[in-house]
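Asks: predicted model and sequence follow; I will ask about them next.
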Amino acid sequence: MKKSYFFKMLCTGITWVYCAATVQAGQIVTQKDRDWAKQAVRMAEKEKKLSSISARNTVGVLYFNNTSGRSELNPLQKGLAIMLITDLMKIDSIQVVERVKLQALLDEMYFGSSGIVDAKTAPRVGQLLGAYYLSSGDIAGGAASDLSITPVLIDVPLEKVAQQKITAGTVEDIFRMEKEILFGIVQQLNISLSSRERAELNKPLTASAAAAFAFFLGIDLSDKGSYAEAAKMFEKALLEDKYFTLAKDSLQEMKSLGLTDSASATTQSTTPAKPVAEAEGGSSFGAVALTVLGLAVVGGGVAFALSSSGDDDTPAAPAAEGPSITSSNPANGGRLEDCQGGTLYFYFNKAIQNCADVTISGGWSRSGNPPQSIVNSTELHVGYAASRTTGSVCYDKDSDTMTVVVSGCQDREGRTMQNATFSFTDGGM
C-alpha cells in the first residue's frame, strides 16, 4: 500500500490505545508497540475520515530532517527529537507522544529507516498520533563542525506551520541549541513553568557531546533491529558519561527484553561497534560514527573512536581528562533579576568533590546561605544579587552583564578543571 492511502484512512482508531504519555517511556521499540501500530492501521482502514483532536495540550516531536548533505549529522535527526521529548515530558501541563509509538507507526506505514515526514504530510501524522502540536525542523550544515537548525511548530488541526527562531553553532553547542528550540516551544504554546520545571528543563541530556551522539546512533541501530551494535553504542555513551541515565536505562531495557547478552553488554566493554550498513543509502554507521565523534571531541577530550574499516578493533583508551562544566540560563527564565537576584545553575560532566571558588563581578555578588553548593555531585548552584539594595533601588550595579568565574573544581580522582568564565546579561546568557 502507498503511504498516501494510510494518511487518508487513518483516524480515531489510533488513539484508542494511546493519545500521549506524561511519563518518560522506554526507548526500545517492542513487539507490543509494533502490534499496536498494526492494529491501529487495520482499524483506520475501516474509517472514512480523520477525527478531530480534542486535547489541545498534546505535543509530538517528529524527527528532524538533515538537509546538509553531511551524513555525520544524521544522528541528530532522531537525537534532537529524543532530547526534546525527554525535556517536554518534564512539563506537567502537557502530554507528550512517546517516541517508540511514533517509530512503530512510521515503520508500519513504510516511511523507511529515516522516518522523515515532510511538511505536507506532517499535519496528518499529528492527527494519527492524537497530537495537537508537532515540533520538527531542518538541519543544515556549513564548513567543518558548523550547523544550523530551523525548527518549526505545526498546529495540526489548522495545518499551520510556524517557524521558530533559527539556532546555530557547532556540534559541541548542540545542548544549547536544543534548549533554544525547547524554550521556543514553551513560549509559542504560552506554557507557564514552575521554578522546579524550569530548573529541570535547563539540565542537559548529558554533559558529553560524544556520549550523546553515541546514544543517538544506538537508538537508530536499535530501531533497525541491530541490537548488539546498539548495545555497544550505549556502552560507548556510558564510557564517556557514566552518569548518562538515558543510556544506562536503554541498555538495561535491552537486557530485560532479552535483546542483548548481559555478559557482553556492560559499561566496561572495550569492543567497538562493527559498521552496520544503513537500509537506505548504503552508508556505514561505523564511518558516520567515526566522523561524528571526531567532531564532537573538539574541546571535549574524547579519546575513543569507532573503526569503519580494517581489522583493528581496539579503540584508544579514554584520556584522563579533568572535569568540564556547562551552564544554563538563570532559573528565572533567562534574565538577571534586578535587586532580587536569583540562582545560576552549572553542570559537570562527572562527579565533583569540591570547587575552590566562584567569583561574580559587574556590580553583582554572590547571595544566599550558602551562596554556592554542589548538588548530586554533578551540579553547582550559585545564588546572586545586586551588590547593594535599598528598597527597590539597586546600588553598585554598574553593568547589565554579570561575569562568573568558576575555578578549582576537582573530580573524585583529584583531577582539576580549568577555570571557566561565563557571562550573563539582562537578556540571558
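Replies: Happy to help now that I have it.

Asks: make it CA atoms for all contacts and neighbour counts henceforth
Replies: Noted.

Asks: run through the helices of the stretch 201-350 of the chain in chain order.
Replies: For the stretch 201-350 of the chain, the helices defined by DSSP state H, counting those that start in this stretch cover 209-223, 227-240, 245-256, 285-296.

Asks: the last one vs helix 227-240, what angle?
Replies: Relative orientation of helix 285-296 and helix 227-240, computed by axes from the mean of the first three to the mean of the last three C-alpha atoms, to 10 degrees: 20 degrees.

Asks: by contact count, what packs against helix 285-296?
Replies: Helix 285-296 is packed against helix 209-223, with contacts defined by 3 or more C-alpha pairs under 8 Å, 6 or more residues apart in numbering; DSSP states H and E.

Asks: which strands or helices does the helix it packs on pack on?
Replies: Looks like helix 209-223 contacts helix 75-88, helix 227-240, helix 285-296 (3+ C-alpha pairs under 8 Å, 6+ apart).

Asks: now residue 375, nearest residue through space, not along the chain?
Replies: residue 381 (7.3 Å; C-alpha to C-alpha, 6 or more residues apart in numbering).

Asks: for comparison:
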Amino acid sequence: MLARWLTVIAALLFGAGCSGTPSFLGPPRPAPFVPDSLAANVAVLAFENNTGDPRYDPLGRGLAHMMTSDLSAVPTLNLVERDQLQALIDELGLQQTAHFDQETALQVGLFIGADHIVLGSISAMQPEMRLDTRVVNVETAEVVQTATVTGDENALFDLQQRLAVSLIDGIDVVMTDEARDLLTAQQEANRIDRVETAVTFSEALSLYDQGEFTTAAQRLFVVQQEAPASQLVSVAFQMARQAGQRELGRSIRGRIDNYLRSRRDSTQAQ
C-alpha cells in the first residue's frame, strides 16, 4: 500500500510541475512569479449533496471543478487540478459521501500538498438554492472561513461569484485589484447560469472519469449548446471528444488485428 501511495504522490508532483499540460481548467496560462510566503496551495473537494434529491449527486463534482477553474486565475492561489485530486481519492479507495469527514479531507489535503482545503455542500434547492462552504487550514485543522450563499437556481453564476470572493477572504494571501479583475474575467469566461446545465456538465465529468469518453462528449455537446460562451465547457468538450476518438481508433485497430489474426490462424490450420 505504501508503494502505491508513493507512486500516486510522485505522479501528482510531476503533474503539478507540467503547467503546459492541457486540463479541464482551460488553456494553460504563463505562471507569474509569486513569493512563496504570499501564495497558498488550495484543493476544492466535491460538494456534498444534502438536498435529499439524488438528481443533484453529480452536481457537487461540477461545482468544485468550476470553482477550481475560477480560482486558478488568481496568481497567489495554486489550485490542485481536479483530475489529480480525484486520482488520489480513487487510489486511496475513498468515496466523497457524508462519511467523508473533515479528518479524512485533511489527510487528503496533506497527501496532495495543500495548505487549505475547501469543503462545501448543496444544502437546499427549493425555494432557493443554498451553498454552504468552509475553508480549513490543513496544518492546524482550523476552520478559517465559512460562507453561505443563497439565490435562484438559475442565477448560479451570481452564487459562484459571491462564494469565491468570500472564500478567498479566509485564505491569507495577497489579493490585489489586478487579481480580483483576473478572477472576475475567469468567472465570466467559464460562465454557466442554469443549475440543470451544471448538472449535465457534472454528469459528463463523472463519465469522463469513468473512461466513458464518447458518452461524456455527447453530454458536453448538449452543455455547449446551453452555455456556448463558456470556455470551461469548450475545453472539456474538446478533451472528451479527442479521448473518444483515440478510444475509437484503438477499438477499430483491435478489431482489424483480431480479424487478421483469425485469418492467419485459419490459413495455418489448412
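Replies: Noted; the coordinates are in hand. On a predicted model such as this, the values are computed, not experimentally measured, just so you know.

Asks: just give the TM-score of the two.
Replies: Once superposed, chain against chain, the TM-score is 0.73 (TM-score structural alignment, normalised by the length of the second structure); 230 aligned residues with a C-alpha RMSD of 3.2 Å.

Asks: distance of the most centrally placed residue in the first structure from residue 89 of the first structure?
Replies: Note on the first structure: the residue nearest the mean C-alpha position is residue 83, at 2.0 Å, using C-alpha atoms, centre = their mean. According to C-alpha to C-alpha, to the nearest Å, residue 83 of the first structure stands 10 Å off from residue 89 of the first structure.

Asks: do the same with residue 373 of the first structure
Replies: For residue 373 of the first structure, the distance to residue 89 of the first structure - C-alpha to C-alpha - is 27 Å.

Asks: can you tell me which residue in the second structure aligns to the residue nearest to the centre of the first structure?
Replies: Using TM-score structural alignment, the partner of residue 83 of the first structure in the second structure is residue 66.

Asks: next up, the contacts around the equivalent of residue 253 of the first structure over in the second structure.
Replies: Matched by TM-score structural alignment, residue 253 of the first structure corresponds to residue 239 in the second structure. Listed by C-alpha atoms under 8 Å, 6 or more residues apart in numbering, the contact set of residue 239 of the second structure reads residue 24.

Asks: how far away is residue 239 of the second structure from residue 158 of the second structure?
Replies: Distance from residue 239 of the second structure to residue 158 of the second structure, by C-alpha to C-alpha: 27 Å.

Asks: what do you get for residue 85 of the second structure?
Replies: Residue 85 of the second structure is 26 Å from residue 158 of the second structure, by C-alpha to C-alpha.

Asks: surely the residue nearest to residue 375 of the first structure touches residue 342?
Replies: No. Contact between residue 381 of the first structure and residue 342 fails when scored by C-alpha atoms under 8 Å: they sit 10.2 Å apart.

Asks: these two: which is more packed in?
Replies: residue 342 (19 against 16; other C-alpha atoms under 10 Å).

Asks: any idea how far residue 366 of the first structure is from that one?
Replies: 10 Å.

Asks: check residue 173 of the first structure too.
Replies: 27 Å.

Asks: more neighbours: these two, which one.
Replies: residue 366 (22 against 15).

Asks: what about the nearest residue in space to the more buried one that is not next to it in sequence, how many neighbours?
Replies: Nearest in space to residue 366 of the first structure, with sequence neighbours left out and distances taken as C-alpha to C-alpha, 6+ apart, is residue 384 at 4.4 Å. By the criterion of other C-alpha under 10 Å, residue 384 of the first structure has 24 neighbours.

Asks: isn't residue 384 of the first structure right up against residue 342?
Replies: Yes. Here residue 384 of the first structure reaches residue 342: they are 5.5 Å apart, a contact under C-alpha under 8 Å.

Asks: before we move on, the earlier item: the more surrounded of residue 373 and residue 89 of the first structure?
Replies: residue 89 (21 against 15).

Asks: please say which position in the second structure residue 102 of the first structure maps to.
Replies: Per TM-score structural alignment, residue 102 of the first structure is aligned with residue 85.

Asks: OK, contacts around the residue lying closest to residue 292 of the first structure once chain neighbours are set aside?
Replies: Spatial nearest neighbour of residue 292 of the first structure, excluding adjacent residues (C-alpha to C-alpha, 6+ apart): residue 72 at 5.1 Å. Going by C-alpha under 8 Å, 6+ apart, residue 72 of the first structure touches 288, 289, 291, 292.
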